[in-house]
Structures are given as C-alpha cells and as structure tokens.
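Engineer: with the sequence up front, the predicted model follows.
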Amino acid sequence: MADTQFSLVPKVINGGIAGIVGVTCVFPIDLVKTRLQNQQPGPNGQLMYKNFRDCLVQTFKKEKFFGMYRGSGVNLLLITPEKAIKLVGNDFFRYHLKQEGKKLSLTREMIAGSSAGACQIIVTTPMELLKIQLQDAGRTATVEGSKAAAVKPPKISATSIAMQLIKEKGITGIYKGCAATALRDITFSAIYFPLFAHLNSLGKRKEGSHEAVFYVSFISGLAAGCVASFSVNPLDVVKTRLQTLTKGSSDKTYTSWMHCFRSTLKHEGVLAFFKGAGCRIMVIAPLFGIAQTVYYVGIAEYILGIKK
C-alpha cells in the first residue's frame, strides 16, 4: 500500500534530525577514517598510523576528547540539509517513479537512489571539503613536526577555510572534488536505497500498518550501509585525497580524480583503495541504521501533530 500523498515538511524534519543524531554518534570514527585514507608512505616507506586503533589512540593522546570532534561543527550544520536531501530525495523519486498498481522495479529503485545521490552533492561537496581540512589538521601537523612530540594542530575554522577558497577561486573553490564526490554518492545511493528497501520489506510490520517496526529499519540500514560503504570505498579514498588541501611534504598532489586513481594504483597498489574501509563501515553502517530508524519513527509527525 503506497502513501496517497508525499508529505514534504515532516520528511525534511525527520531527515535533518536523523542526520544530526547519526553524525554525533559516529563522528570520531569518521575522523580516524579520514586520517587513515590520507596517510601516504614517507620517503622510507614509513606510516604514521599502523591501524585504526593506533590512529585512535594517537589522536586522543595528542588532541584529547574534543580533538576527536574536529570538523563536527560544519558537519552538524550541513548534515541537516544533506541527509534531508538524500532521504527525502529517495522517497520523492520513488513516489513519482512508482506506477499505479505495480511494484517498483529494481531499475527504478536504482534510478531513484542515484537521483537522490546526485541531488545531495550541492551540499555534500563543500561539507566534506571543509570537514576533511579540520579532521586532517592533526595528521599534517605531525607529519611536518616530530612524531615524538605532541604537535598541536593549527587553529583553523571552517569559515576561514571557506572564505579563503572563495576569495582565491570563487564559489567553485568550495566545490573542489565535486566529480569524485558525485561518483561516490551516486554509486552509494544506487546500491544502498534499493538494498535497504528490500531488506526492510522482509521484516515485521507495525500493527495495523505497512511500515516496518523500528528495529527492522535499524538492522536494514545497518546491513545496507555495510555493503554500500565497502563497495564505494575506492571512490571515497580518491575523493578524500582530492579534497585535502594541506599536504605533508611527502604527500602527492593530484589534478583530477582519474589522476589520483592512477597515481594511487601505481605507487600504492590496489589495497590502498581500501584504506579506512573498516572505519568507513563503522561510520556509515550505524549512521544509516540510526538515520533510517529516526526517519521512520516519525519524530516530526509527533511534533507537528500529524497522524502517520
């Protein structure tokens, strides 16, 4: 049974709340993911971080608790429109692609998901660009300083970075890595949303409703997030490296996503594209599990007094 109308306002509010709750829970893992993806072998092949645990411990020792949330401000500010566009966009395209009396085909589900992914890059690209600079500041500071010393990251803000980029390159400055971001997000959404919908349809329904109970949505989001995030990790590595503006002395500079892909493959091998894959799964799986649960629970409907 399909909805007879598409209620935009509550869906946007639910999408925003879902994003805020999800990001707050998993942001420290996302910071570790960014640093692992960005680290490149030094002149002697040495690596700053051995693995996820080593990066987490080093970062916490040097930058303490609040250091683990570097860049979270811009993420929390922009995650509301980003998640709203992604979640609401998918529902919107599914609603309009559904034919009367027919089940939505897999092809149409993938079109709906990829269309939602394409729409979100207007917010995702600058959000990720600014977040990465803040998250990676501790790594680049340590690369340039002494590893033994507790090098403090420079004091920078998302506003100062954005203003500098706009001043030097215009509005396109904050859209560096847009093509790589589009490749990642469109592919992710084309995989994630159809898989989530199919998994979610298999679970227990709420009494007197066609909607799944909250834990089914959570588990479905978790599982679909695992598969989709691992599948697009190579694209995420390329995107992260392209969007890193401040480099260590041994870090390579790339001119395009294709140049980054070829250079990484040549100098670091295939496994380099799966750096931070475990961290990314640990970020995306619970993020979307939480987001889908919050989105479908219907907090906005409760606040606005709308009957679901």
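Structural biologist: Here it is on my side, so go on. Since this is a predicted model, take the numbers as computed values, not measurements.

Engineer: use CA for all of it now, contacts and neighbours both
Structural biologist: Noted.

Engineer: what's around the nearest residue to residue 204 once chain neighbours are set aside, how many residues?
Structural biologist: Spatially, and ignoring its direct neighbours in sequence, residue 204 is nearest to residue 212 (5.7 Å; Cα to Cα, 6 or more residues apart in numbering). By other Cα atoms under 10 Å, the residues close to residue 212 number 20.

Engineer: check residue 229 too.
Structural biologist: Using other Cα under 10 Å, residue 229 is surrounded by 28 other residues.

Engineer: just to revisit the earlier point, ok, the residue nearest to residue 204 to residue 287 distance?
Structural biologist: Here residue 212 is placed at a distance of 19 Å from residue 287 (Cα to Cα, to the nearest Å).

Engineer: how close does the residue nearest to residue 204 get to residue 98?
Structural biologist: Using Cα to Cα, we find residue 212 at a distance of 20 Å from residue 98.

Engineer: presented hereafter is structure B, for comparison with structure A:
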Amino acid sequence: MHCSMSVWCEYVAGWAAGVSGLIIGHPLDTIKVRQQALGAVGALNVAKYTFKYEGVFAFYKGLLFPLLSAGVLNSVYFGVYGFSLSLFCNRKDKLSAEENINHMKQNGLAVYLSGCVGGFAQAFITCPVDLIKIKLQTETGHNVKFMNTHEHDYRGSLDCVKRVFKRTGLKGCYKGLTVTLWRDIPSSGLYLLVYEKMLSFFHGGNVHSELKFFSTVISGGTAGILSWACIIPLDVLKSRIQADDTRSPTYSGIYDCFKKSYQNDGWKVFGRGFWVMCLRAFPVNAVSLLSYEFVLCHLCK
C-alpha cells in the first residue's frame, strides 16, 4: 500500500488479496451463512450435514462471482481509500512521498473516514455478488436436515443471475443494499483504522516502508476480527434478506426481518455465526493483507 504503484498494480494487488482470502475463507463463510439463514443449527452440525449430504464441493458453492469480482472490489476499496485519504489530509510539498504517507496515516479520523468512503463504494459491487453467493450457499436440496431448506436447483452462478434478474429485474439484484451499506461503511473504516494503527505501533510510530510478516499478519487478522465482530447482527439480517425466496418472500424489509427473527429465535439469533466468523476472519484478513502488501512492495516497485 505504501510503495509507488500504477493503476494496474493496484488492481493486481487487490485481486491477489481478494482471491487469496476467498480460497481460504469461503468454506467457513458457507457455514456462517447457512447458520444465519437456515435455522438454529450449530456450526459443527452445519459442516457435518453439508459434507454428508452434498459433499466437500458444497462448501465452495457460490464461489465463482466473488472470485471474478475480487480484483475489482478490492481495487475499488483500496483505491477509493487512498484517494479519499489524500483529500482529507493536506500533503506537505517539502516532505518525501514516504513522509507524506506517514503524515496522512497518523490522522486516525482521516483513516477511518477514508475507509468508510471505500466501504461505501465497494458496497455497490458487494451487494449483487453476495446476493448470488448467498442464494447458492443456502441451496441445500431436500435431503439436508436444516430447519429451512432451499431447493432452487440453480445450475450455477450465471443461471442464478438470469433467474433472479428475470423475476425481479435489476432492483432485485440489489436486494439487501441498504443493510449492506449499514454493515460495510462503519466496519470498513474500523478495519483500516485498526490495521494502520497496529502497524504504526509495530513499526515505532512510522508507516512501514517494507513488508514484515509478523506485524502484517497480526494487524490484518486483528483488524478483520474486530471489524466483523461489531457488525455481526447486521450480517445476520443481510444473509436472511438475501437468502429469502424471490417467489414468496418471508421478509418485506430490514425491520420486518429483524422483528420476525427476534420473534422466532430471540436475541441470540443476532449473534449467530459469530464464532465461525472469528475463526474465519483472522486467517482470511491476515492472508489478504499479506498478499496485498507483498504485491505492492515487491512486484510493483
């Protein structure tokens, strides 16, 4: 993030970060989504039923669209973050490029707000990608013993897109956008604030000028856990809204989803998937940011 780079380097680094995180984290993401959308089933039982009735490849349902969009999504996020940060902070002409970066990263409020702007921008890509991913992840068939079963018989991501678009149009592809914005804007700001502040701590108050494995892994993993932990209730609502059947929807909106979820399962429903999220968030974000920093600092000099 802190080496000189071109637009293509930013894209390649974002793609590397996104793909590496997806490959590691998608199976746990499938378990989390199924916990949140398919009833009160423990994570181990979700994993057991999924493997028993659908096989190991079921854990990778819905991977195609996130895989294809990973580069664009991460490039938008980090690109908008960097651009916004430069606008929020006054550059000092007498300072070197590295000193200017250090100057900007010391402004915690600017880092947080810039991360929020990045989260806002990426949400418009995240929402339709997540919608297709979640619909495929929650397609269980009639044999799986979850409280709810989804039997759409999609023939893959493209078939899912075509059928959703045919039934609900472009608006239907953005179902859950409002709750996605609520979830992603504050968590994206917190994510980068924690990451940059922890890196600054590890590097004696200065922005790192070279890749260091330990500090990047610990900072990235911790930032991932904290940013996800604070928005897990919104993630539950988003999973339920986007998994909802387009033909006969259960929920009419965010408040309706909140009310019905609470009435059926109590407050505990809004923490569903928390431990799986923690287990997933640390390695995914550690590897994602390590990949991102590696590409920018070693391949894009």
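Structural biologist: Great, that's in hand. Every value quoted in this text rests on a predicted model; they were computed, and no experiment measured them.

Engineer: pull the number of nearby residues for the counterpart of residue 257 of structure 2 in structure 1.
Structural biologist: Taking TM-score structural alignment, the alignment pairs residue 257 of structure 2 with residue 260 from structure 1. For residue 260 of structure 1, the count of nearby residues is 19 (other Cα under 10 Å).

Engineer: just residue 176 of structure 2 next, same as before
Structural biologist: 22.

Engineer: coming back round to it: contacting residues for the residue nearest to residue 204 of structure 1?
Structural biologist: 200, 201, 203, 204, 205, 206 (Cα atoms under 8 Å, 6 or more residues apart in numbering).

Engineer: closest to residue 142 of structure 1 among these?
Structural biologist: Nearest to residue 142 of structure 1, judged by Cα to Cα, of the contacts of residue 212 of structure 1 is residue 200 at 44.5 Å.

Engineer: so what's the closest one up against?
Structural biologist: Applying Cα under 8 Å, 6+ apart, one finds that residue 200 of structure 1 lies in contact with 212, 216, 217, 220.

Engineer: of those residues, which are reproduced in structure 2?
Structural biologist: For these, the contacts that persist in structure 2 are 216, 217, 220, with contact defined as both residues aligned by TM-score structural alignment, their matches' Cα atoms under 8 Å.

Engineer: surely the first one is in contact with residue 198?
Structural biologist: No - using Cα atoms under 8 Å, residue 216 of structure 1 is not in contact with residue 198; the gap is 11.3 Å.

Engineer: once you drop chain neighbours, what's closest to residue 111 of structure 1?
Structural biologist: Counting by Cα to Cα, 6+ apart, the residue nearest residue 111 of structure 1 is residue 190, at 6.8 Å.

Engineer: how about the one you found, what's its partner in structure 2?
Structural biologist: Residue correspondence to structure 2 (TM-score structural alignment): residue 190 of structure 1 is matched to residue 189.

Engineer: quick one: which helix or strand includes that match?
Structural biologist: For residue 189 of structure 2, the host element (DSSP states H and E) is helix 177-202.

Engineer: quick check: that helix compared with structure 1, mean distance?
Structural biologist: Following the fit onto structure 1, the mean deviation recorded for helix 177-202 of structure 2 is 0.9 Å by mean Cα distance after the TM-score superposition for structure 1.

Engineer: quick one, whatever helix or strand comes next after that helix and helix 177-202 angle?
Structural biologist: Next helix or strand after helix 177-202 of structure 2 toward the C-terminus (DSSP H and E): helix 213-229. Helix 213-229 of structure 2 runs at 150 degrees relative to helix 177-202, counting by axes from the mean of the first three to the mean of the last three Cα atoms, to 10 degrees.

Engineer: helices or strands up against the next helix or strand after helix 213-229 of structure 2?
Structural biologist: Scanning forward in sequence from helix 213-229 of structure 2 by DSSP H and E, the next helix or strand is helix 232-243. Applying 3 or more Cα pairs under 8 Å, 6 or more residues apart in numbering; DSSP states H and E, one finds that helix 232-243 of structure 2 makes contact with helix 7-37, helix 108-137, helix 177-202, helix 254-265.

Engineer: how distant is helix 232-243 of structure 2 from the center of its chain?
Structural biologist: 13 Å (Cα atoms, centre = their mean, to the nearest Å).

Engineer: who's in contact with it?
Structural biologist: Against helix 232-243 of structure 2 from outside (Cα under 8 Å, 6+ apart): 33, 36-37, 130-131, 134-135, 138, 175-176, 179-180, 182-183, 251, 253-254, 257-258, 269-274.

Engineer: try 6 Å
Structural biologist: Outside helix 232-243 of structure 2, the residues that touch it by Cα atoms under 6 Å, 6 or more residues apart in numbering are 36, 37, 131, 134, 135, 183, 270, 271.

Engineer: before we move on, what about stretch 25-35 of structure 1?
Structural biologist: Against stretch 25-35 of structure 1 from outside (Cα under 6 Å, 6+ apart): 68, 69, 135, 136, 276, 279, 283.

Engineer: counterpart of the third one in structure 2?
Structural biologist: Right, residue 135 of structure 1. Residue 135 of structure 1 maps onto residue 137 in structure 2, by TM-score structural alignment.

Engineer: who are the contact partners of its match?
Structural biologist: Counting by Cα under 6 Å, 6+ apart, residue 137 of structure 2 touches 30, 61, 62.

Engineer: dump the residues you listed to CSV, plus distance to residue 161 of structure 2 and neighbour count.
Structural biologist: Listed next are these as CSV, based on distance: Cα to Cα, whole Å; neighbours: other Cα atoms under 10 Å:
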residue, distance to residue 161 of structure 2, neighbour count
30, 19, 26
61, 14, 21
62, 11, 25
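
Engineer: which one (most neighbours) among the contacts of residue 200 of structure 1?
Structural biologist: Highest neighbour count within the contacts of residue 200 of structure 1: residue 217, with 29 neighbours (other Cα under 10 Å).

Engineer: so which strand or helix has residue 280 of structure 2?
Structural biologist: Using DSSP H and E, residue 280 of structure 2 maps to helix 274-294.

Engineer: okay, and that helix goes to which residues in structure 1?
Structural biologist: Matched against structure 1 by TM-score structural alignment, helix 274-294 of structure 2 falls on residues 277-297.

Engineer: mean per-residue distance, that stretch to structure 2?
Structural biologist: Using mean Cα distance after the TM-score superposition for structure 1, the mean distance for stretch 277-297 of structure 1 is 1.3 Å.

Engineer: brilliant, that's me finished.
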